[in-house]
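Trainee: Generate a structure from the sequence data that follows.
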Amino acid sequence: MLSLVAIIPSAPLLVPELAGPAAADTEPVRTAVRDAGARLATAASRWIVVGATDGSVPAARYRSTGGFGAYGVPLEVDLRSDLGGDVGAGPGEPLPLSMLVAAWLREQSQSRAASTVSVTPVLIDPSASPEECAATGRELATTIAAAGESIGVLVVADGATALTPGAPGGGERPSAVALQGRIDAALCAADVTALGGLTESECAAEGAAGRAAWQVLAGLCAATDMVGESLYADAPFGVGYTVAVWTPARQHLAGDPA
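Mentor: I've put the predicted structure just below:
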């Protein structure tokens, strides 16, 4: 049974050790992400994590452990737990950024919720078509519905990269700002139709690399009424970072926090 969905960015700056002098500036998004993770860990001890691969590396070739050394700090993280949930065993490619961030949040959330979280990673090619993403989401929905336990879903994805004058996507572009506004609205309102309607071309043009992961989520929740809650939506460094929580409407109406 689907118990909760948490949506977070795949930003290295979420990790305080990597944020450096910008740690204070990024504390609001970090706090929102930690809160989302704690709520997810409280709602379910098993997570399905949806995030993009790095480039064209097949999902099965990634290791289960990794570190943020490529981002300046040799901080090691691990997707594994006593309950399982490996990406793969033995030698392989380093974990993609989406799964590094998920592993970091898993460790943070376990300590806050005083529970052990098992992770099942679902890696999606960032260039996957909307139809492929929707199909993956529907398959996950079937798996979750058949499970005899509560399952939480964590989606790790970034928005547009041209939202401020100093943004990494080439400075501020009105088209990127408009697209990010639509993305934020859809994520914070649990609008699966709007997410499914994002096009490959517009997202690629504005650097919104999270499209595929969001469209997997849209497919997963297409047949379930969800209630969205915004925890954060801003662009501290010109990149769209959205943190939101989706609760199944049946639980929301019943007043169940899970």
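Trainee: C-alpha from now on. contacts and neighbour counts both.
Mentor: Fine.
Trainee: Show me where this structure has its strands.
Mentor: Secondary structure of the chain (DSSP state E): strands located at 2-8, 46-52, 65-67, 76-78, 118-124, 151-156, 226-234, 241-248.
Trainee: what sits up against the first one?
Mentor: Meaning strand 2-8. 33, 36-37, 40, 43-44, 144-145, 150-158, 187, 241-248, 258 (CA atoms under 8 Å, 6 or more residues apart in numbering).
Trainee: and if we set it to 7 Å?
Mentor: 33, 36, 40, 43-44, 144, 150-157, 242-248, 258 (CA atoms under 7 Å, 6 or more residues apart in numbering).
Trainee: do the same with the second one
Mentor: Contact partners of strand 46-52, identified using CA under 7 Å, 6+ apart, comprise 98-99, 117-126, 151-157, 213.
Trainee: closest to residue 25 out of the strands of the chain?
Mentor: Set against residue 25 and scored by CA to CA, the strands of the chain come closest in strand 226-234, at 11.9 Å.
Trainee: Chain neighbours aside, what residue packs nearest to residue 160?
Mentor: residue 208 (4.1 Å; CA to CA, 6 or more residues apart in numbering).
Trainee: what's the neighbour count on residue 69?
Mentor: Residues lying near residue 69 (other CA atoms under 10 Å) number 11.
Trainee: Which residue, neighbours along the chain excluded, lies closest to it?
Mentor: Using CA to CA, 6+ apart, the nearest residue to residue 69 is residue 75, at 6.6 Å.
Trainee: Buried subset of the contacts of strand 2-8 as a PyMOL selection?
Mentor: Provided next is the PyMOL selection string for whichever of those are buried by 16 or more other CA atoms under 10 Å:
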select buried, resi 33+36+40+43+44+144+150+151+152+153+154+155+156+157+242+243+244+245+246+247+248+258
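Trainee: And the helices in the stretch 151-258 of the chain, which stretches?
Mentor: Listed in chain order, the helices of the stretch 151-258 of the chain (DSSP state H, counting those that start in this stretch) span 174-189, 192-196, 200-205, 211-220, 249-254.
Trainee: Next, the structure of the following sequence, for comparison with the previous one:
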Amino acid sequence: MLVAAAVCPCPPLLVPEVAAGAAPELDAARAACDEAVGAVLAAGPDLVWVIGEGPATGPHRPGSRGSFHPFGVDLDVHLGAPAEHAVEATLPSSLAVGAWLLTRAGWAGEARGYEVAPGSPASGNVDVGERLADGRTGKERVGFLVMGDGTACRTLKAPGYLDERAEDVDARIAQALRTLDADGYLRSLDDRLARELKISGRGAWQMLTGGRRKDHGAARLLYEDAPYGVGYFVASWT
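Mentor: As a prediction, the model looks like this:
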């Protein structure tokens, strides 16, 4: 069963070596991520799934490698302990940032990744989240590290330029994360809207809602802001 989940943004700039001189601008987000990931590890999971958007949909095995070389930094990360033999860097950037957060937190247990492609059907995302949480890997206690950003259209200089809808959508995402998606907003978040507002967290958040047990739980929204015109959220679900 899912014992705890952390929701974190996934910009490579979260990694100080990538951000370089701009690293202090995300210090608050980084600290919130540390707190959320720490809460997952404190719950004693046997396995942590790192979930985030990428070009394809499917799992990544323990030891899979991600690299920040495309961002000009000689830094590799792995899902848990590195594989015994050299492996190709296959993790998309969202999962690479998640792997970096786990390593930063000192996680020495098993970690697996699940990559979800943009446009994946909501019902399928929810079903996958339920399967990942139900212990079919033989692990009874499962943690989720869910990586994704909100809208990228909050300002004129944002990656997607300014869209007047973005602020309201991000507010609804924040409220959903604060309330364990009580109103089902994340679960039903429209793919077309997500594409128009360049939301990268849709599929991963929907998987989270599938993994959560409906009869109990608590949520905390630890961070909400839009640096660089992109909606970033950090939440802890336990």
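Trainee: TM-score for this pair?
Mentor: Superposed pair, TM-score by TM-score structural alignment, normalised by the length of structure 2: 0.89. Supporting alignment: 236 aligned residues with a CA RMSD of 2.6 Å.
Trainee: picking up where we left off before, can you tell me which of the helices of the stretch 151-258 of structure 1 is most buried?
Mentor: Burial of the helices of the stretch 151-258 of structure 1 is given as mean neighbour count (mean count of other CA atoms under 10 Å); helix 211-220 ranks first at a mean of 29.
Trainee: Which elements pack onto that helix?
Mentor: strand 46-52, helix 130-146, helix 192-196 (3 or more CA pairs under 7 Å, 6 or more residues apart in numbering; DSSP states H and E).
Trainee: Dump those to a markdown table, plus distance to residue 221 of structure 1.
Mentor: A markdown table is the format used below for those (distance: least, CA to CA, whole Å):
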| stretch | distance to residue 221 of structure 1 |
| --- | --- |
| strand 46-52 | 13 |
| helix 130-146 | 7 |
| helix 192-196 | 7 |
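Trainee: Need the winner for burial among these.
Mentor: Most buried of those, by mean neighbour count (mean count of other CA under 10 Å): strand 46-52, with a mean of 24.
Trainee: Next, the angle from that strand to helix 211-220.
Mentor: Strand 46-52 of structure 1 runs at 140 degrees relative to helix 211-220, counting by axes from the mean of the first three to the mean of the last three CA atoms, to 10 degrees.
Trainee: who's in contact with the residue nearest the centre of structure 1?
Mentor: Of all residues in structure 1, the one closest to the mean position by CA atoms, centre = their mean is residue 156, 1.6 Å from it. Contacts for residue 156 of structure 1 (CA under 7 Å, 6+ apart) come out as 7-10, 50-51, 98.
Trainee: How about residue 12 of structure 1?
Mentor: residue 18.
Trainee: Then residue 130 of structure 2?
Mentor: For residue 130 of structure 2, the contact set (CA under 7 Å, 6+ apart) comprises 210-211.
Trainee: Which position in structure 1 pairs with it?
Mentor: Under the alignment defined by TM-score structural alignment, residue 130 of structure 2 is paired with residue 138 of structure 1.
Trainee: which helix is the longest one in structure 2?
Mentor: Longest helix in structure 2, counting residues (DSSP state H): helix 27-42.
Trainee: So which elements touch it?
Mentor: On a contact count with 3+ CA pairs under 7 Å, 6+ apart, helix 27-42 of structure 2 meets strand 2-8, strand 219-225, strand 232-237.
Trainee: Give me the mean distance between the second one and structure 1.
Mentor: Average distance between strand 219-225 of structure 2 and its aligned residues in structure 1, after superposition and using mean CA distance after the TM-score superposition for structure 1, equals 0.6 Å.
Trainee: The last one now?
Mentor: Between strand 232-237 of structure 2 and its aligned partner residues in structure 1, the average distance after superposition works out to 0.4 Å, using mean CA distance after the TM-score superposition for structure 1.
Trainee: Which stretch of structure 1 lines up against that strand?
Mentor: Counting by TM-score structural alignment, strand 232-237 of structure 2 lines up with residues 241-246 of structure 1.
Trainee: what do you get for stretch 204-212 of structure 2?
Mentor: Residue span in structure 1 matched to stretch 204-212 of structure 2, by TM-score structural alignment: 213-221.
Trainee: give the contact list for the residue lying closest to residue 161 of structure 2 once chain neighbours are set aside.
Mentor: Nearest residue to residue 161 of structure 2, sequence neighbours excluded (CA to CA, 6+ apart): residue 153, at 5.1 Å. Residue 153 of structure 2 is in contact with 159-163, 166, 197, 229-230, counting by CA under 7 Å, 6+ apart.
Trainee: Quick check on those residues: which are buried?
Mentor: 159-160, 162-163, 166, 197, 229-230.
Trainee: got these as CSV, with distance to residue 188 of structure 2 columns?
Mentor: Converted to CSV, these look like this (distance: CA to CA, whole Å):
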residue, distance to residue 188 of structure 2
159, 24
160, 22
162, 24
163, 21
166, 17
197, 16
229, 24
230, 21
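Trainee: Which two of those have the greatest separation?
Mentor: Longest span within these, CA to CA: 159 and 166, 12.4 Å.
Trainee: do you know how far the residue sitting furthest away from the middle of structure 2 is from residue 138 of structure 2?
Mentor: In structure 2, counting by CA atoms, centre = their mean, residue 85 sits farthest out from the average C-alpha position, at 27.2 Å. Residue 85 of structure 2 sits 25 Å away from residue 138 of structure 2, going by CA to CA, to the nearest Å.
Trainee: And residue 169 of structure 1, what's its match in structure 2?
Mentor: With TM-score structural alignment as the criterion, residue 169 of structure 1 matches residue 160.
Trainee: can you pull the contacts of that match?
Mentor: Contacts of residue 160 of structure 2 (CA under 7 Å, 6+ apart): 152-153, 197-198.
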